[in-house]
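> Mind looking at a prediction? Sequence and model below.
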Amino acid sequence: MRLRMRRRLRSGHRPRARARLLTALAVGAALTGGCSPARGGSDEVVPAAQVAEPARGARNGWRLVWSDEFQGAAHSRPDRRTWVFDRGGEPQWGNHEWQYYTDRPGNASLDGRGDLVLTARRERLRGMVCSVGPCNITSGRMTTKGRYARAYGRFEARIRVPRGQGLWPAFWMLGANSDKVRWPGNGEIDVMEVVGRQPGTVHGSVHGPGYVKQGIEKHTALAHGRSLADGFHTYRVDWMPDRIVWYLDDKPYGVARSGRLRRGQKWVFDHPHYLLLNLAVGGDWPGPPDRKTPFPARMVVDYVRVYAPA
């Protein structure tokens, strides 16, 4: 998610065009027909990713190779074969954020209707230690690190963001070589970030060497003062060896190109990245929540999908 400083309810039932889950497939099946990077890239797919049925996944020249549709019983955990949890509070996130991440179902669970819900709550749990803020907010942050990573393709999620000052939902990616190459040398791709004080604007950005504090950022806003929290929207990037293109509801709104970097900047998006979903609260960019910020606050994720060229 955006690293400005040191480093970084749904009402009623809605119809869905949802790909049916087939099974959890092993590495070889997930790689079949995958993207073939033209410049030093490679696919890295770890077992137990949930892969949608290929016959139902192809669209507009892209073939679905990995997804999580978040099917499961209400209050159950996300699939631990696919997701791992980051836990704890600052200073490890580097943005002076207020939330303390947990792996409890109260902060990250399925709703029984095909959604993942990340929930930020005003509460103080035993053992919470925070370097900033009142240390009375819990939330959820999930990643596929060590479970699934990929270089190049189409990465998208359908999400309803929460409403309120100080809330900071994000869908993003980090270089899977992070254990060997420190940020930002491993690369960061922010597919979607929304801050509560700009309820109608989505931000997409990349961070790498030479564009750390202020990444290469693109953004767009809904027309007529509408809020992204009013409904579900699809957030996406198409990642190719020489460029990354951002989309909101299938409409492109920005592009970063390897050939347009400034002196001292380096393109580090030629290797697999893993996925992250989180709901942050407070921090250098969104600012703190206020008395009107509703808690619990919920980030609802309908699906996360990854496509390769068909």
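Structure received.

> rest of the way, CA atoms for contacts and neighbours
Will do.

> my read is A30 is in a helix, agree?
Yes. With DSSP: H, G, I helix; E, B strand; the rest coil as the criterion, A30 is part of a helix.

> For the nearest residue to it once chain neighbours are set aside, list the residues it contacts.
In space, not counting the residues next to it along the chain, A30 is nearest to V65; the distance is 6.1 Å by C-alpha to C-alpha, 6 or more residues apart in numbering. Contacts here follow C-alpha atoms under 8 Å, 6 or more residues apart in numbering; on that basis V65 touches A30, L31, G34, V51, A52, P54, G57, R305, V306, Y307, A308.

> Could you point out which of the residues you listed is nearest to S139?
Top of the list for closeness to S139, among the contacts of V65 and by C-alpha to C-alpha, is R305 at 23.1 Å.

> Comparison target, given below:
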Amino acid sequence: MKMRRILILSLLTCFSLSLSLQVAGQGDCESLVWFDEFDTDGAPNTAKWGYDTGGGGWGNNELQTYTNTRTNSWVDNGKLFIKAVKTNNSWSSARLITKDKGDWLYGRIEVKAKLPSGRGTWPAIWMLPTDWAYGGWPASGEIDIMEHVGYDPGVVHGTVHTQAFNHSIGTQVGKSIQVPDAMSSFHVYAIEWTPESIKWYLDGELYFTFNNQNKTSAEWPFDKRFHLLLNIAIGGDWGGAKGIDPNLTEAVMEVDYVRVYNNKLPKPVIQGSNLKTLDDEVTYAVNDVAGAQYTWTLPDGVSILSGEGTSSITVRWNDAPGDIHVEVSTACDAVVSNVFHVDYLIQPGSDRWDVFPANEAQQLLWQANAGTGNSLNLSEENDALTVDFDITDPGRNPNLYYNFDGLIDLTAINELALELKVDPDNPPSNLRFDLVDVNGNVELVNLFQMNSFDTDESFHFHYHHFASKSDGSFLLNKIAQIRVYVNFGIFGKAGSGRFVIQNMRFQEATSTSVHSLARPSSVSVYPNPARDFVTIVSDEMIQDVQLFSLQGSLIFSKSAIRNQEYQLKFGDMQPGIYLIKVNHSQSELISIR
């Protein structure tokens, strides 16, 4: 499509006639690896086609603006229609591409099409490199399967463009063929592309061969992936070389089918959702290859509901993340897809989610990332995490981290709470607690950071409210990890010591009003008024006790009590009225004197 003039170099062509549709060297192993029969009316299939859109001349001084609307491209009655339309002296058209949806290295590419007519039209069926491995145009190559300019009706051109062979230096290579009824009848335009050559066919008749000279990429850049393009341009350096018919208001190219054959199967690319919850039903699919068998590998507990052995399966998801892959096989080839990872979204069903340091098998769930020269030793005892640190280089940002088994939605329980005790003689210089979302992002403005510590050898309560960013830069509904930095950054100090974390959990925000809390009969607190302590007795098991000021601020919290009686000591608290909350719901006002 880039060419301006046709220059035929007969020394570089090889002519022969053949009615065979068989790809050279592929024999009986040729498989249909990609196709579109346009059998669903409406917009083109988005799993197979994308669009190039916009104007600006497209490097050829073309007049049209490409759109992705149904005005310029649609499927109807088994055919794809691409339509260039003139409106208020401006042209719009469509340029469909298979990039990242159909990319091939070698094979037979064939398109059955009927071309538009009219001076100034420039339809094309062509290919461009997907990865541009050798640089920009023309270094990475271009293959024009079919081009036609409206001022020269019934003449179809097949061409290649490379660094060594292109119109800008007068060396372009190609051949033309007469197709008198190209604008009124369908014809099959095809190439057969192998490591040795590219051959052009019209209705099965070979009319041009471009051979690999086995020199450099300047002559043969055609050892990399290419994708297909279908479009109608209006005007331009070549299409408009003899002007545009002033009475021309529209031009239509019809495509009956596109088929791609190869003896090597392309690597399948799995399409489908990568984030699921328990019992979700979801479809995963790859491109359909005629006659192929499909063997899907799924995580334990994920069951196939329909489509087993085919290119598209519907499954019911389990309660964990996992990996999917599929093997596609024919009599001649087999290929396995890349792993497709599916995250599991945990949606807590209560107002609290505990973060235990170890699992039921006493395997530690936290890991250390100390950095060169630093040491972080982690251990667990009685549901508490002990961290022994020896930091010589704070600039390495030493940290420990906890990976959730999937992603967790913390929108409703966005408060991270914990109890912390430090070595009174060797506390950390600073700590920071981050939540890391699915994209690896953290909340950078409102930090959960500690730069000073109580050194009385007691546990002290800390909590922090996290929130999503409105611009999507931090997703609280898709959290993957908790990360704790120790003696880190430019304010971190070298040193060694120990700290212990217990009762870490996510919970609803603790700030609440006193009048919204009711006292159930199952809880009693005495003495009241009190001076040094109170005893809390409940008919039910006590799991959690919290102490609030009358303003709703959380002063103290204790979790995992697992007893029907608990003694709450006040220490040096100021006299006043406070509220005790048991198991996050049962409450009692007390007076401290």
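Arrived safely. As the structure is a computational prediction, the values presented were derived from the model and not from experiment.

> TM-score them against each other, please.
A TM-score of 0.72 describes the superposed chains when it is computed by TM-score structural alignment, normalised by the length of structure 1; 242 aligned residues with a C-alpha RMSD of 2.6 Å.

> one step back: which single one of the contacts of V65 of structure 1 is nearest to E193 of structure 1?
Sorting the contacts of V65 of structure 1 by distance to E193 of structure 1 puts R305 at the head of the list, at 17.5 Å, by C-alpha to C-alpha.

> Now do the same for the closest one: its match in structure 2.
When the two structures are superposed using TM-score structural alignment, R305 of structure 1 falls opposite R259 in structure 2.

> which strands and helices sit next to the helix or strand F404 of structure 2 falls within?
According to DSSP states H and E, F404 of structure 2 maps onto strand 399-408. In this structure, strand 399-408 of structure 2 packs against strand 340-346, strand 366-369, strand 479-486, with contacts taken as 3 or more C-alpha pairs under 8 Å, 6 or more residues apart in numbering; DSSP states H and E.

> What separation do you get for the residue most central in space within structure 1 and G114 of structure 1?
The residue lying closest to the centre of structure 1 (C-alpha atoms, centre = their mean) is F171, at 1.7 Å. From F171 of structure 1 across to G114 of structure 1, the span is 18 Å (C-alpha to C-alpha, to the nearest Å).

> Tell me the counterpart residues of stretch 421-433 of structure 2 in structure 1, please.
Across structure 1, nothing matches stretch 421-433 of structure 2 (TM-score structural alignment).

> nope, stretch 139-155 of structure 2 is what I was after
Counting by TM-score structural alignment, stretch 139-155 of structure 2 pairs with residues 185-201 of structure 1.

> For that stretch, what is the distance to the chain centroid?
Here the centre of stretch 185-201 of structure 1 is set off from its chain's centre by 9 Å, with C-alpha atoms, centre = their mean, to the nearest Å.

> quick one: terminal-to-terminal distance for that stretch?
Using C-alpha to C-alpha, the end-to-end distance of stretch 185-201 of structure 1 comes out at 28 Å.

> same deal with stretch 70-80 of structure 1?
The first and final residues of stretch 70-80 of structure 1 sit 12 Å from each other (C-alpha to C-alpha).

> and that stretch, which residues are buried?
Across stretch 70-80 of structure 1, burial judged by 16 or more other C-alpha atoms under 10 Å covers F70, Q71, G72, H75, S76, R77, P78, D79.

> Also stretch 86-96 of structure 1?
Along stretch 86-96 of structure 1, the positions that meet the burial threshold by neighbour count (16+ other C-alpha under 10 Å) are D86, G88, G89, E90, W93, G94, N95, H96.

> hang on, the earlier thing: the residue nearest to A30 of structure 1: which element?
For V65 of structure 1, the enclosing helix or strand under DSSP H and E is strand 62-68.

> so how much does whatever helix or strand comes next after that strand differ from structure 2 once superposed?
In the C-terminal direction, the helix or strand that comes right after strand 62-68 of structure 1 (DSSP H and E) is strand 84-85. Comparison of strand 84-85 of structure 1 with structure 2 after fitting gives an average deviation of 0.9 Å (mean C-alpha distance after the TM-score superposition for structure 1).

> For the nearest residue to W239 of structure 1 once chain neighbours are set aside, give me its contacts.
Spatial nearest neighbour of W239 of structure 1, excluding adjacent residues (C-alpha to C-alpha, 6+ apart): Y152 at 4.9 Å. By C-alpha under 8 Å, 6+ apart, the residues touching Y152 of structure 1 are C35, P37, G41, D238, W239, M240, P241, D270, P272, A308.

> Let's have the residues you listed in CSV, adding distance to V181 of structure 1.
Below are the contacts of Y152 of structure 1 laid out as CSV (distance: C-alpha to C-alpha, whole Å):
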residue, distance to V181 of structure 1
C35, 24
P37, 21
G41, 16
D238, 24
W239, 21
M240, 21
P241, 20
D270, 13
P272, 13
A308, 26
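
> Select from the residues you listed every entry located in strands.
Restricting these to those inside strands, with DSSP state E as the criterion, leaves D238, W239, M240, A308.
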